[in-house]
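Peer 1: heads up, no residue letters with this:
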């Protein structure tokens, strides 16, 4: 409603999104005049340098078993793991620290400076496994 109320001709409306869900497309069509879409890369495609792996596990506890098996088989860092909650992120962090991995976690309780430092360490290879909330 606020965006639609800005009707002066000098107002520029811009919408940026890493993902273009149907609801976002509909919003853009509703509030933007003659929207221009810029797409980087192919739709639903990962970069060639990113290896994605989908592993089906029977139950929740099977996730940790599968992750430990991948580590045992020599999974190569960097590894980025997304989880749904801060509590799950912290729990997984403690389990992986116990296993002796170079791991860190980013969640809502971390300051922006802490997040930036952790990401920098991940990029430099000092952190091998980064756990992040979605």
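Peer 2: Here it is on my side, so go on. Bear in mind that the values here come from a model prediction, so they are computed numbers and not experimental data.

Peer 1: switch to C-alpha atoms for all contacts and neighbour counts from now on
Peer 2: Fine.

Peer 1: Would you map the helices across the protein?
Peer 2: Secondary structure of the chain (DSSP state H): helices at 2-5, 22-31, 61-72, 86-98, 112-124.

Peer 1: Could I get the ones you listed in TSV, plus columns for distance to residue 13 and mean neighbour count?
Peer 2: Formatted as TSV, the helices of the chain follow (distance: least, Cα to Cα, whole Å; neighbours: other Cα atoms under 10 Å):
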stretch	distance to residue 13	mean neighbour count
helix 2-5	8	9
helix 22-31	8	13
helix 61-72	43	13
helix 86-98	34	16
helix 112-124	27	14
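
Peer 1: Turn those helices into TSV, columns for distance to residue 39.
Peer 2: Formatted as TSV, the helices of the chain follow (distance: least, Cα to Cα, whole Å):
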stretch	distance to residue 39
helix 2-5	23
helix 22-31	13
helix 61-72	34
helix 86-98	31
helix 112-124	25
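
Peer 1: List just the one of the ones you listed that sits closest to residue 78.
Peer 2: helix 112-124 (7.3 Å; Cα to Cα).

Peer 1: which secondary structure elements does the closest one contact?
Peer 2: strand 103-106 (3 or more Cα pairs under 8 Å, 6 or more residues apart in numbering; DSSP states H and E).

Peer 1: try it again with 10 Å
Peer 2: Applying 3 or more Cα pairs under 10 Å, 6 or more residues apart in numbering; DSSP states H and E, one finds that helix 112-124 contacts strand 103-106, strand 129-133.

Peer 1: Show me what that helix is in contact with.
Peer 2: With Cα atoms under 10 Å, 6 or more residues apart in numbering as the test, helix 112-124 has contacts from 77-80, 102-111, 125-130, 132.

Peer 1: Now restrict those residues to buried residues only.
Peer 2: 102, 103, 104, 105, 106, 107, 127, 128, 129, 130, 132 (16 or more other Cα atoms under 10 Å).

Peer 1: also this one, for the comparison:
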């Protein structure tokens, strides 16, 4: 829905006869940029428009060739887009709209400087639009640097917790017991598709290895992997041939796999905004979803903070959780 919001507006303002970039959409991950490109192409199916995904990990030469041939919309990650601007392959003279998807992520992490650098090349008349399910105040303040008289459309926090997603916790006395708890859970539940979140890339690799030693079929994905490997894993997960994916917050934002019914926070997220993004990977498009949080003693206060922040209640997991999936 969020993607369609800006994609439809973008398409409405395009001039298909002008074979130049008229809209630039930036996203924090390659996977999300590629997903947005597919949505824009699908919505503009009858318009004869070119939409290019400009992301790292792909051949620079191919990007240059495509951009020089002329495209109407570029969807990309900041690093590769900035590179294409510097190489003069991406010209921004005709840009009317500039979108930041997952804007709080883009403006609060390492992307901020790159985004300012890109922004300097845009025409003064460009319309700037920021989209995200969460927008902390400090990020809202940053936006004043490149938005003129912006209109803010903000959803109340208590309306953010996603309807249709049941949220539970399991108390785990020690960090070391999380693995056994996960294996028990795996044997109890019939999982259509699930995402398991860890806070570090090292833990993702470790957990995949431990689960595979116990003959559980799982795949994993994180930012240290090369793009081809990430593409294959994502394709398998979308098609359902891979059913359980262990990942970092790389996959917390925007990724839409409609069959995901279960999200497990093996580690609670380090910031409360990411909690809503993570659990929002389940229960897509009105389907039922379940989120289960593994909780050590040290995590209790973080969970209470999340409950307070989203005005929600996360209860202990019931024995009949299988019926909810």
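Peer 2: Here it is on my side, so go on. Everything numeric here is computed off the predicted structure, so don't read it as measured data.

Peer 1: so which of the helices of the first structure comes closest to residue 50 of the first structure?
Peer 2: So among the helices of the first structure, helix 112-124 is nearest, using Cα to Cα, at 13.9 Å.

Peer 1: now that closest one: which residue numbers in the second structure?
Peer 2: Aligning helix 112-124 of the first structure against the second structure (TM-score structural alignment) gives residues 227-239.

Peer 1: circling back to that earlier point, quick one, which of the helices of the first structure gets closest to residue 48 of the first structure.
Peer 2: Across these, closest to residue 48 of the first structure is helix 112-124 (Cα to Cα), at 17.5 Å.

Peer 1: compared with the second structure, how much does that closest one deviate?
Peer 2: Averaged over the aligned pairs, helix 112-124 of the first structure sits 1.7 Å from the second structure after superposition, using mean Cα distance after the TM-score superposition for the first structure.

Peer 1: Now do the strands in the second structure.
Peer 2: Secondary structure of the second structure (DSSP state E): strands at 23-26, 51-54, 73-76, 97-101, 127-131, 165-171, 194-197, 219-221, 244-247, 262-265, 289-295, 315-316.

Peer 1: Turn the ones you listed into CSV, columns for distance to residue 272 of the second structure.
Peer 2: Below are those laid out as CSV (distance: least, Cα to Cα, whole Å):
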stretch, distance to residue 272 of the second structure
strand 23-26, 23
strand 51-54, 30
strand 73-76, 26
strand 97-101, 19
strand 127-131, 18
strand 165-171, 15
strand 194-197, 14
strand 219-221, 22
strand 244-247, 18
strand 262-265, 13
strand 289-295, 13
strand 315-316, 17
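
Peer 1: what's the distance between residue 130 of the first structure and residue 14 of the first structure?
Peer 2: According to Cα to Cα, to the nearest Å, residue 130 of the first structure and residue 14 of the first structure sit 32 Å apart.

Peer 1: could I get the helices and strands packed on helix 112-124 of the first structure as JSON lines with distance to residue 84 of the first structure?
Peer 2: Listed next are these as JSON lines, based on distance: least, Cα to Cα, whole Å:
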{"stretch": "strand 103-106", "distance to residue 84 of the first structure": "12"}
{"stretch": "strand 129-133", "distance to residue 84 of the first structure": "6"}
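
Peer 1: nearest to residue 43 of the first structure, of those strands?
Peer 2: Residue 43 of the first structure sits nearest to strand 129-133 of all these, at 23.2 Å, using Cα to Cα.

Peer 1: which residues are contacting the closest one?
Peer 2: Under Cα under 10 Å, 6+ apart, the answer for strand 129-133 of the first structure is 76-90, 92-93, 96, 101-108, 115, 118-119, 121-122.

Peer 1: what distance separates that strand from the centre of its chain?
Peer 2: 8 Å (Cα atoms, centre = their mean, to the nearest Å).

Peer 1: Superposed on the second structure, what's the mean shift for that strand?
Peer 2: Using mean Cα distance after the TM-score superposition for the first structure, the mean distance for strand 129-133 of the first structure is 0.9 Å.

Peer 1: how many degrees apart are that strand and strand 79-83 in direction?
Peer 2: Strand 129-133 of the first structure and strand 79-83 are oriented at 20 degrees to each other (axes from the mean of the first three to the mean of the last three Cα atoms, to 10 degrees).

Peer 1: corresponding residue for residue 39 of the second structure in the first structure?
Peer 2: Here residue 39 of the second structure stays unmatched in the first structure, going by TM-score structural alignment.

Peer 1: For residue 39 of the second structure, which residues are in contact?
Peer 2: With the criterion set at Cα under 10 Å, 6+ apart, residue 39 of the second structure makes contact with 3, 4, 7, 8, 45.

Peer 1: This completes my enquiry, with thanks.
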